[in-house]
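In: Predicted coordinates and the sequence they were generated for:
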Amino acid sequence: KTPSQHNINYWEFGDYIGIGAGAHGKITDIKGKKIFRTLKPKSPRDYLIKFQHTERESRVKIVDNIVFEFMLNSLRLKDGFNVELFETRTGQPFQVLSSKLDKAIDLDLIQIQKKWIKPTTKGFNFLNELQEIFL
């Protein structure tokens, strides 16, 4: 089975542009510590009306817990994620995870192999509990 690249981008905390009625988008400004989220009206009629008047809806979220948002998504990947991806997508040094990773390892919820972090089988079975550690 080949995983959906579309979903992998979400789970790796990547940015995306929403096009069309009901679409959402996410653009991250690591240096400014902001996430821009866009959303389009769900109704095709409302979307077309706004599109004709070039109105756009967006909101800016100040990133106060970017580490949790990253982990919330990336822990869903069976193969996990690498340290470099974490640092690139969050703008945070990997060391900010140290104490929380230690706790997850002690509970046999996560494993680290070289520079890859991934949930154990138990971690997948208790994914909510694993994600909560990083909250």
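Out: Noted; the coordinates are in hand.

In: Only C-alpha atoms from now on, for both contacts and neighbour counts.
Out: Noted.

In: so what does the helix or strand containing Leu130 touch, helix or strand wise?
Out: Using DSSP states H and E, Leu130 falls within helix 127-133. Here helix 127-133 is seen to pack against helix 66-74, helix 98-106 when contacts are counted using 3 or more CA pairs under 8 Å, 6 or more residues apart in numbering; DSSP states H and E.

In: want to compare, so here's the second one:
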Amino acid sequence: MELRPRYNQPFTLSEAILLDISTISEEITRLQYSIKRLRETQETLQEVIDEAESPGAVDVEIVQAFKENQEVIGSQEERILILKLALADKGVSSGAHYDVDTSTQMTAKSPLHDFDFGEDHNGPGSIEEDDSGGLHL
């Protein structure tokens, strides 16, 4: 099973399936922590935006950071879904432990329902860890 993610991802579902269960689990946990921190930042940025006297009074960099964080959150949520699908392919039930916490989600629409199951478009590559401890091709 292949899918077309909405965002560019560092690995495909096929490549994620090749990873061992502990690596997948650790990456999901790392991504969940990252999303939690990004959402906390989003709350702070949203407060600054809301406190501005007018929409034009908000610092352009703050608005840009807010938009960029939304994209990163969406991409990381999507990556978690890919990893959960890889776990499922291995017969591992990921359960609620790996669910993305949406209680503080700042975006109006989750990117996860934008998935298109079909031919993989990320192409082949080798998987290695990046400096942040995440996976990178």
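Out: Structure received. What you see is a predicted model; the values in this text were computed from it and never measured.

In: Overlay the chains and give the TM-score.
Out: Superposed pair, TM-score by TM-score structural alignment, normalised by the length of the first structure: 0.29. Supporting alignment: 62 aligned residues with a CA RMSD of 4.2 Å.

In: before we move on, the earlier item: tell me which of the helices and strands packed on helix 127-133 of the first structure approaches Glu87 of the first structure most closely.
Out: Shortest distance between Glu87 of the first structure and these, using CA to CA, is found for helix 66-74: 9.6 Å.

In: Show me what counts as buried in the helix holding Leu130 of the first structure.
Out: Leu127, Leu130, Gln131 (16 or more other CA atoms under 10 Å).

In: Touching, the second one and Thr121? I think so.
Out: No. Applying CA atoms under 8 Å as the test, Leu130 of the first structure and Thr121 come out as separate, 11.5 Å apart.

In: ok, now which ones touch Leu101 of the first structure?
Out: The contact partners of Leu101 of the first structure, by CA atoms under 8 Å, 6 or more residues apart in numbering, come to Ile110.

In: Same question for Leu18 of the second structure.
Out: Listed by CA under 8 Å, 6+ apart, the contact set of Leu18 of the second structure is empty.

In: Roughly how far does it sit from Leu3 of the second structure?
Out: When distance is defined by CA to CA, to the nearest Å, Leu18 of the second structure is 16 Å away from Leu3 of the second structure.

In: Quick check: nearest residue in space to Leu38 of the second structure, chain neighbours excluded?
Out: Nearest-residue entry for Leu38 of the second structure: Asn69, 6.6 Å, with adjacent residues in sequence omitted and distances by CA to CA, 6 or more residues apart in numbering.
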